[in-house]
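Whatever this is, show me its structure:
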Amino acid sequence: MSGTSEIKALQEGERELLLAIRESDFGRNLLAGLSRSPRSIAPKFFYDATGSALFDRICELPEYYPTRTELDILHSNASQIAEQMGAHANIIEFGAGSLEKIRVLLDAFPPDRAPDRFIPVDISAEHLEDSAQSLRSAYPCLEVLPIAGDYMKPEQLVDIEEMGGRKVGFFSGSTIGNFTPNETTAFLRRAQKMLAGGGLLVGVDLVKDAQTLHQAYNDSEGVTAAFNLNLLVRANAELQADFDPDGFMHQAFYNEPMQRVEMHLVSLRRQTVRVAGYNFRFEEGDTIHTENSHKFTVEGFREIAAAAGFRPGPVWTDDAGLFSIHWLESPSATPVPR
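Predicted coordinates for the structure are as follows:
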């Protein structure tokens, strides 16, 4: 091959790579998010292997109350929750993560009522497989069937929709607070249909004072900042981007009128960033909106669930009223025995 032919082949290969990057889920979403005003990106893209590990660290921080509070509620009410979930259920955990919380519930089932299957769904394939293997070792009689995918995409959950038996969803951590109101409604409506005859157990963070929320999302160790900034590191690794993480700053604050914590990446200077062959200009102070974490009242969330077709059932909270766990019954024309 001549030198000219080698250059042409290299250029063609580079074009094909750029096209593949632009058509990837992360690539499409980041390019679209950087092209709009204000700039934003969905928080699901935090969760590569590094981001998932950082989030596990966040959950252990003293300032981050949601995880330990939800775990305390689960421990205190596990038997009642297991009774609601019913015998021999297929448990589907959306956004499964480390699978720590499901162990609390699995331990609460009497042997003759133990779940038949556990199906964890998570976007981080590597992290999911490691967690699923650990769960198999701890519960050898439980069939564990992980699905590496996006639970917001119905086409990736076809196997679950076609599965027989009683189906019960588990959606912990108040991840539902990351959705827009329209996404919340859409997710709950799809879940109600998928889980008909069973139900959904969902963790919901509650409205509270701004200082508690500020500390939870601006920890003293800087782990949440590293988690936020890792989005740029991931873009550099996967999307031929040249973000300088030192050129951006983590910002999180409580937007009280909207009842949500917002996370942003703030440009510290005027700079141009290249992503998948496209240039994006940032002025000092320009931001990328990376996450919303909506907070709810108990009654407000029950109304949202009822509007999506669920029958709101028991609600469990901590003594301080920081967090809540809701059981939502999903009616069907032909009830499934519990």
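
CA atoms for contacts and neighbours, from now on please.
Noted.

Helix or strand for Val121, just tell me which one.
Assigned by DSSP states H and E, Val121 falls within strand 117-122.

mind listing the strands for the chain?
39-40, 90-94, 117-122, 143-144, 147-148, 167-171, 199-205, 248-255, 260-267, 271-275, 278-282, 287-294, 311-317, 323-329 (DSSP state E).

Also this sequence, please, to line up against the first:
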Amino acid sequence: MTGRFALTRRLPDGYFDDALHTDVLKGLTGRPKTLPPKWFYDARGSELFEEITRLPEYYPTRAEHGILRERAGEIAAATGARTLVELGSGSSRKTRLLLDSLLRHGTLEHYAALDVSADALVAAGESLCRDYPGLEVTGCVTDLETDLGMPADARGPRLVAFLGGTLGNLDGEARPAFYARLRAELAPEDRLLMGVDLVKDPAVLVPAYDDAQGVTAEFDKNVLRVLNRELGAGFDPDAFRHRALWNPAEERIEMRLVSLRTQTVPLPALEMSAEFEEGEEMLTEIAVKFRRESLGAELARAGFELSHWWTDREGRFALLLAEPAGTGGP
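I've put the predicted structure just below:
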């Protein structure tokens, strides 16, 4: 408890150390080599990502913010939410548009933030407590890949928000599993709000992940610094080049680190070394882009019904509202 802000932890001691060891061992011994993007986000990685969201090439944050600014009132009216649950809340900046509209609507009582970073939850939670003194604000440290950590005592109807296009970090196998866990948690009156980036010209997409200033490149390489610090690894970030490309078959952006030379990288904490050939690429992030028809069908197979679909004026990004199938209106 920090002031009025209550923080709970659903993960056992040593969870992140064990998860990092498992992910890196699996990723660096696979073909092709991979590293999960969640390991970008130490304090420096979070700072770099906030900087990315302000870059001229990176449109998703501005586009989503614009939709929320225009449609938050409709979302509040359509959901009547008493509890707003945000998955992967981070700094909770965009959340304030939803909070303001739900409070004006007269229904909101509780904001529950879920994230892997305790520091981010505390910083955002304390700020929200100061700015919304009548609102119950709680945070939960959890790993959304394995445990949604939905607050059991949250009063319904609940609005579950999954913003920022984060759904795109899940591939075609991971998304159905995520939907299934989420669907099992929702009552008939609950609603799901998601922000998704849409398929568009690669000439727009690729620069959003490979900006002219090189901020995204530093963000990508930050995962190597995390491994050096946490695992005693011997990565030289200057021996890798950031690359972003459009994969048309999968309709996704892929971020990769390209080895600039043949090299052996020691990872003493794992009692192994990773061998890289010159030009070998390691996949560090995917960002799937969506189409309304196929995403609606994907949600329907998981037991959700798409009820609202809003886009920015350029049709680059969408905000959707879905409900458990067969429940009708709120």
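
For the two chains, what TM-score is obtained?
Superposed pair, TM-score by TM-score structural alignment, normalised by the length of structure 2: 0.90. Supporting alignment: 314 aligned residues with a C-alpha RMSD of 2.0 Å.

before we move on, back to that, if you count contacts, what does the strand holding Val121 of structure 1 end up packed against?
strand 90-94, helix 125-138, strand 143-144, strand 147-148 (3 or more C-alpha pairs under 8 Å, 6 or more residues apart in numbering; DSSP states H and E).

can the strands of structure 1 go into TSV with extra columns for mean neighbour count and distance to Arg28 of structure 1?
As requested, those are exported to TSV (neighbours: other C-alpha atoms under 10 Å; distance: least, C-alpha to C-alpha, whole Å):
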stretch	mean neighbour count	distance to Arg28 of structure 1
strand 39-40	20	12
strand 90-94	24	23
strand 117-122	22	20
strand 143-144	16	32
strand 147-148	22	19
strand 167-171	24	27
strand 199-205	26	30
strand 248-255	19	22
strand 260-267	22	19
strand 271-275	16	11
strand 278-282	13	12
strand 287-294	22	15
strand 311-317	18	37
strand 323-329	24	34
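
of these, which approaches Gln192 of structure 1 most closely?
Within the strands of structure 1, the stretch nearest Gln192 of structure 1 is strand 199-205; the backing value is 7.4 Å (C-alpha to C-alpha).

what does that closest one correspond to over in structure 2?
Aligned by TM-score structural alignment, strand 199-205 of structure 1 corresponds to residues 191-197 of structure 2.

Same question for stretch 77-86 of structure 1.
With TM-score structural alignment as the criterion, stretch 77-86 of structure 1 aligns to 71-80.

residue contacts, Met282 of structure 2?
Pro32, Lys33, Thr34, Leu35, Arg256, Leu257, Val258 (C-alpha atoms under 8 Å, 6 or more residues apart in numbering).

Just give me the match in structure 1 for it.
Aligned counterpart of Met282 of structure 2 in structure 1: Ile288 (TM-score structural alignment).

try Arg181 of structure 2
Counting by TM-score structural alignment, Arg181 of structure 2 corresponds to Arg190 in structure 1.

Over to Leu295 of structure 2?
In structure 1, Leu295 of structure 2 lands on Phe301 (TM-score structural alignment).

cool, Val206 of structure 2 as well?
Per TM-score structural alignment, the equivalent position to Val206 of structure 2 in structure 1 is His214.

Next one: its match from Leu61 of structure 1, what distance?
To Leu61 of structure 1, His214 of structure 1 is 14 Å away according to C-alpha to C-alpha, to the nearest Å.

how big is the offset of the strand holding Val121 of structure 1 relative to structure 2?
Strand 117-122 of structure 1, aligned to structure 2 and superposed, deviates on average by 1.2 Å (mean C-alpha distance after the TM-score superposition for structure 1).
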